[in-house]
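Enquirer: A predicted structure for the sequence below; I have some questions about it.
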Amino acid sequence: MKPRCGAIVQSDGSVRWIVWAPKADRVEVVLIEGDTRTFHEMTREQQGFFSFLKDHIPNGQRYAYCLDGGPERPDPASCWQPDGVNQASAVLRTDEFTWSDEGWTGVSREDLVFYELHVGTFTPEGTFEAIIPRLATLRDLGVTALELMPVGQFSGTRNWGYDGVHPYAPQHSYGGPHGLQRLVNACHLHDLALFLDVVYNHIGPEGSYLGEYGPYFTDQYRTPWGAAMNFDARGSDAVRNFVLDNVTMWIDAYHVDGLRLDAVHAIYDFGARHILQDIKETADKTARARGRKIHIVAESDLNDVRLLLPPAEGGYGIDAQWNDDFHHMAHVALTGERQGYYEDYVETEQFPKLMEHTFVLDGCYSPHRGRSHGGPDAGLPGDHFIVCIQNHDQIGNRACGERLNALVSSAAQRLAASLLLLAPYLPLLFMGEEYGEEHPFQFFCSFSDSALIENVRRGRRREFESFHAHGREVPDPQDEATFAASRLTWSWETDPRKAGLRCVYQDLLRFRRECPALRDYSQRSARMLPDAQSGTILELVRGERRPDAGGIIQAFFNLTAQPQSLPFQDLPAPLWTSEAPHYDGERRAGMPHDLLLPYECLVFGSPQ
């Protein structure tokens, strides 16, 4: 059992510093008081660990490490970086915060409705605590879980978070450790879970000194963002524990309800036990000890349910995974875009497969990749899969960060919401989606190194060369105006169109909670209606027709901008329509029940 690294506060109030530095022969901890520095030589332990114990250390005490007499470096396991990524670390006493969420046990997986947000652009203040006044509005909407984009300390004050270099330290410009504790506590008091997006596949490009301490990285693999973390080569035991202790810390010290693991297809581990399995088992062990529900979800582009299967069946036991196929199918159908990876999703006939069998690419040929891709869903219920029509990647990785409402009509936005919330999967909303936020979500950063800044700018320009060729400029990611332009406006209350879209989300989320058929993630069937124009009406049936099964819901989606007729006679009045007048839609009293307006969703059924 390896010791946990960092400045660990002991039960008697003293602090023990533990650092893994196998590359060093001698390590000193430097205690900093203004311009005064006191050097203390650490005791060398086994396998490259060093330790030092001292009494009477106040909260916020600045400290650093010196390796073999070299320059001062922040702690790799620093829990607080109040002065930035390159400066001294600070001792953190997380137990000084008074929690009031004693009765909170979490949200069951089948009840999860995710709301992904970026702390810095969610409010004008851009802090953890500034989110708190918005929690009641999100709960009223029907959201059950906030998912924060990564909050580990990154360089500067503006970043998506995936360039973090201190994975234990909540971003100081967001409000630091105590700000995050206050936000989580407030979420629980509003019956909201809080998930953190965590990055275990790489470390950001500015302010990381891990490589000076030990073999945190490996040359055996490479990620698109830099060196891969070392989970299976020499020295990997300590690196694995660095990650597993991080999982435990978020659950114990911050009471988070789950972690979203970023891009697990870029987490390389060919050992007998994959690090993902260890992450899940660590979270489960901590959850049992705390009496709370903790969920581990993963982003993966492999379409491989090995992530979800239990270890006894050769899997890793992850609770749920993202399914980008859903976004891509909806996006292509509504926007007509077919470039890049969208070329795999141009056939609307694949919608029934998406709704019934989760993956479009389930081992079939992918024109974009030039090979077969993915595998079947193994019959797993839909609450193992998270889907969206917008997220930070799909918006922010566009040249100008346009949201869906900048690309499609209001009716198509309502249809997209209907596809998302009536589908047999766990939905994820991206901040502002629920009311059609008009501000984009662009790629931004605030690095200090001029060469790195220019490399990022050059990379963005190269990625969107065709965009440049049409005479348009890609926003400068380093420009503060790019960040400011991505901030939410919260303008739905005075705009009937936006208020109507928000009502669509609110009503459908209520429908999901109250309708048994929509709470059944296993019973579903779908088809493209054969008599519809060019096969562009999708029929989705949720639930079972047995009298004791809770009724069925039958939804029809017009995927075109033209009105279409349903090939049925004597249809009853629909239970719901996306084109209702109070949604700012076009359906009026007296219109035939078998008429589907452009981009309309009609719902029929017998919910119990």
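Expert: Sure, I can see it.
Enquirer: going forward, measure contacts and count neighbours with C-alpha atoms only.
Expert: Noted.
Enquirer: which stretches of the stretch 351-500 of the chain form helices?
Expert: For the stretch 351-500 of the chain, applying DSSP state H, counting those that start in this stretch gives helices covering 351-357, 392-396, 410-422, 450-463, 465-469, 480-484, 496-514.
Enquirer: Are there helices or strands packed against the first one, and which ones?
Expert: Pointing back at helix 351-357 there. helix 324-335, strand 524-528, strand 537-543 (3 or more Cα pairs under 8 Å, 6 or more residues apart in numbering; DSSP states H and E).
Enquirer: Tell me which helix or strand comes right after the last one.
Expert: Past strand 537-543, further along toward the C-terminus, the next helix or strand under DSSP states H and E is strand 552-558.
Enquirer: Show me what counts as buried in stretch 36-45.
Expert: For stretch 36-45, the buried set under the neighbour-count rule, 16 or more other Cα atoms under 10 Å, comprises His40, Met42, Arg44.
Enquirer: what's the answer for stretch 358-378, then?
Expert: By 16+ other Cα under 10 Å, the buried positions in stretch 358-378 come out as Thr358, Phe359, Val360, Leu361, Asp362, Ser366, His373, Gly374, Gly375, Pro376, Asp377.
Enquirer: ok, structure two:
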Amino acid sequence: MMANTDLQIGAVLQADQRCRFGLWGPELQSVELQLLLPQAVTVPLKPGDRGFWSVTVDGVAPGTQYRYRLNGDSAYPDPASQYQPQGVHGPSAVVDHSAYDWGDGAWGNIPLPDYVIYELHVGTFTPQGSFEAAIARLPDLKALGISAIEIMPVAQFPGQRNWGYDGVFPYAVQTSYGGPAGLKRLVDACHQQGLAVILDVVYNHFGPEGNYSGCYGPYITQKYNTPWGGAINFDDAWCDGVRQFVVQNALYWLRHYHIDGLRLDAIHAIYDFGAKHLLAEMAEAVAALSAQLHKPHYLIAESDLNDSRILRPAEQGGYGIDAQWSDDFHHALHTLLTQEDNGYYQDFGSCQALAKALRDRYVYNGTYSPFRRRRHGNSATDLPTTQFVVCAQNHDQVGNRMLGERLSQLVPFEALKLAAAVTLTSPFVPLLFMGEEYGETAPFLYFIDHGDPDLVQAVFQGRKREFKDFHAIGEPPPAHEEATFQQSTLNWDLRHQGHHKTLWQYYQQLLTLRKQLKLGAPAWADDMQVGYDDAKGLVYYQRSLPQGSVLVVMNFNPTQSAIAVAPPRQPWYLGIDSATAAWQGPGSSLPPAIAVSQTIVLAPLSFALYKRN
């Protein structure tokens, strides 16, 4: 067995059948390791520098369960536990990472511009809700044209079901999904089929049940408030130990689970006003690991700040994060399709907004936001489009609706095809939310399995308050009931039926076209000429490619719209038209080629792409 030399904390098995136990507790007076063997063993830990405690014990087998007794009083699970076989309130267990025989030695990751991401929730992706069951679906994703899966958080959370953002053991893999071995098998299977793996991780808060970190030290600070309570302590007294806990966690997933990239949840709620931001420190550490392992690893931030500093390199004063989610793209597209204007959607709803998102990355890049009632964002036009992940749907935008409706429940079939085409032919990195590729009709609801009735009620009341901004009528489904969770499971058989089958084939064709034309190549400001006509519901652009160029036209009107095409230097040839009978559309009058100046008429809610070499 090889030691996990990158970790000062947790249970680290050594090569000589010894186990080093380490933790961080800067204000503790004493720590005792309780090994839960047939004959219970108690061993004191020795204090070290800056609040670290450790002890090395002989003859500790993988799977051995343990707790720490603090200050001669109560005993708790390890904050850096790598496995919680009895749940968040039970003892921790030792994991042997050398025991798994990886079969992905030939895998070296793929360039980020080649990523087509498929976001999935393990518990509802299949009826079985496990890592093992997900493996059986990988050939379907590969056949669709997916190149990377993004797994919603799997850090141990309370109970059997949760979105994953209530995790309280950042190093432990959820038991109900299949634990450490199950995750490794899934990642290994992905790599052997040519699929990259992104893991969603949460470094802005701990969940409300089963979080024992506060018993050990100041992991939380009250200097700042987040929507989930006090912020994680990244710049207050004793923050160095917390920063190391988090940075080492990022490396842990990449090293020991062969994860290819991390999606960093809600980094706008990571509060750090020190001279070097936590994210910059993390990016440096990940870059060093990538150099050591001779393959790239990516950090992708979720942020609503519209702050290009997140993406800029350190020499420009940035954090060096590889990419970020683009909320503005989603909001601009969603509001054009649905006409919704509540909450933050009031800032969008025009063809101009979508055109700006396509051209400038951010719609709000220092301009005034009516929803925020202030100026918002800064410019990112000098950054490549491949640093932005875009989608028409994701877990947040579906699941944070009161009834969890997907676009398939909100807009007609033609609009679903339009949304898919806008996203998948864009110059950004596209992300699909599980099931959208065939128009899944099941909702994706918010669900929990907390054991505290008062906490369940608090969650219910909190969700109701959140929906006030969107003027939702009625009450959300009870998040704690298993039926709410079961309603959210994918209905895979729909893929073979009617419009659902056509939509799946349409997504497949779009992804084939994306690969053939190299639409994922980075685009810069000079590569795109974008236009719009709000009166006609039109957005259109021309884009230069490594080989040739494309003309993209979109009609968001429920009626036909005409657009004049200037005389091209070379003919345009039709690549895809969402309105044709082949895609169960209403029919199209678009010409197969455009060689002279002419006016073309787009069908209602339709998309077309012309190409030339």
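Expert: Cool, got the structure. The structure presented is a predicted model; accordingly, all values stated were derived computationally and were not measured.
Enquirer: Superposed, what's their TM-score?
Expert: Overlay of the two chains. TM-score (TM-score structural alignment, normalised by the length of the first structure): 0.95; 599 aligned residues with a Cα RMSD of 2.0 Å.
Enquirer: Please identify the deepest-packed of the helices and strands packed on helix 351-357 of the first structure.
Expert: Sort these by mean neighbour count, taking mean count of other Cα atoms under 10 Å, and strand 537-543 sits at the top with a mean of 25.
Enquirer: Trace Thr218 of the first structure over to the second structure, please.
Expert: Superposed on the second structure with TM-score structural alignment, Thr218 of the first structure falls opposite Thr221.
Enquirer: Quick check: its match vs Ala285 of the second structure, distance?
Expert: Applying Cα to Cα, to the nearest Å, the value for Thr221 of the second structure to Ala285 of the second structure is 24 Å.
Enquirer: How about Gly210 of the second structure?
Expert: Using Cα to Cα, Gly210 of the second structure is found at 29 Å from Ala285 of the second structure.
Enquirer: Which one's more surrounded, these two?
Expert: With neighbours defined as other Cα atoms under 10 Å, Gly210 of the second structure and Ala285 compare such that Gly210 has more, 21 against 15.
Enquirer: For the residue in the second structure that Arg134 of the first structure lines up against, the count of nearby residues, please.
Expert: Using TM-score structural alignment, the equivalent of Arg134 of the first structure in the second structure is Arg137. Residues lying near Arg137 of the second structure (other Cα under 10 Å) number 13.
Enquirer: One more: Gln569 of the first structure?
Expert: As a burial measure, Gln569 of the first structure scores 8 neighbours (other Cα under 10 Å).
Enquirer: ok, and the closest non-adjacent residue to the corresponding residue of the second structure for Val360 of the first structure?
Expert: Using TM-score structural alignment as the criterion, Val360 of the first structure maps onto Val363 of the second structure. Leaving aside its sequence neighbours, Val363 of the second structure sits nearest to Ala357 (Cα to Cα, 6 or more residues apart in numbering; 5.1 Å).
Enquirer: For that neighbour, give its distance to Thr367 of the second structure.
Expert: Ala357 of the second structure is 13 Å from Thr367 of the second structure, by Cα to Cα.
Enquirer: Residue in the second structure paired with His373 of the first structure?
Expert: By TM-score structural alignment, His373 of the first structure lines up with His376.
Enquirer: Find the nearest non-adjacent residue to the residue in the second structure that Asn159 of the first structure lines up against, please.
Expert: Aligned counterpart of Asn159 of the first structure in the second structure: Asn162 (TM-score structural alignment). Computed as Cα to Cα, 6+ apart, the closest residue to Asn162 of the second structure that is not its neighbour in sequence is Ile448, at 4.6 Å.
Enquirer: ok so, going back, pick out whichever of the buried residues of stretch 358-378 of the first structure sits closest to His166 of the first structure.
Expert: Closest approach between those and His166 of the first structure, by Cα to Cα: Gly374, at 33.4 Å.
Enquirer: you'd agree the residue nearest to Val363 of the second structure is up against His330?
Expert: No. Using Cα atoms under 8 Å, Ala357 of the second structure makes no contact with His330, being 9.1 Å away.
Enquirer: what ranges do the helices span in the stretch 101-250 of the second structure?
Expert: Under DSSP H, counting those that start in this stretch, the stretch 101-250 of the second structure gives helices at 122-125, 131-135, 138-144, 179-192, 213-216, 239-256.
Enquirer: Out of the ones you listed, which one sits most buried?
Expert: Mean neighbour count (mean count of other Cα under 10 Å) peaks for helix 122-125 among these, with a mean of 24.
Enquirer: Superposed on the first structure, what's the mean shift for that one?
Expert: For helix 122-125 of the second structure, the mean distance to aligned residues of the first structure following superposition is 0.4 Å (mean Cα distance after the TM-score superposition for the first structure).
Enquirer: What are the contacting residues of that helix?
Expert: 129-131, 134, 151-152, 161, 177, 434, 485-486, 488-490 (Cα atoms under 8 Å, 6 or more residues apart in numbering).
Enquirer: One more pass at 6 Å, please.
Expert: For helix 122-125 of the second structure, the external contacting residues (Cα atoms under 6 Å, 6 or more residues apart in numbering) are Gly129, Ser130, Thr489, Leu490.
Enquirer: counterpart of the third one in the first structure?
Expert: Counting by TM-score structural alignment, Thr489 of the second structure corresponds to Arg487 in the first structure.
Enquirer: what's the neighbour count on the aligned partner of Glu437 of the second structure in the first structure?
Expert: The alignment partner of Glu437 of the second structure in the first structure, by TM-score structural alignment, is Glu434. Using other Cα under 10 Å, Glu434 of the first structure has 24 neighbouring residues.
Enquirer: I figured Glu434 of the first structure hits Cys503, correct?
Expert: No. Taking contacts as Cα atoms under 6 Å, Glu434 of the first structure lies outside contact range of Cys503: 8.4 Å.
Enquirer: Of the buried residues of stretch 36-45 of the first structure, which belong to strands?
Expert: Of the buried residues of stretch 36-45 of the first structure, the ones assigned to strands by DSSP state E are His40, Arg44.
Enquirer: Next, format the buried residues of stretch 36-45 of the first structure as a markdown table and append distance to Gln339 of the first structure.
Expert: Shown next, in a markdown table, are the buried residues of stretch 36-45 of the first structure (distance: Cα to Cα, whole Å):
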| residue | distance to Gln339 of the first structure |
| --- | --- |
| His40 | 59 |
| Met42 | 57 |
| Arg44 | 56 |
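Enquirer: returning to what we had before: relative to Ser522 of the first structure, which of the helices of the stretch 351-500 of the first structure is closest?
Expert: Ranking the helices of the stretch 351-500 of the first structure by proximity to Ser522 of the first structure (Cα to Cα) places helix 351-357 first, at 8.9 Å.
Enquirer: Widest-spaced pair of the buried residues of stretch 358-378 of the first structure?
Expert: Pairwise distances across these (Cα to Cα) peak at 17.0 Å, for the pair Ser366 and Asp377.
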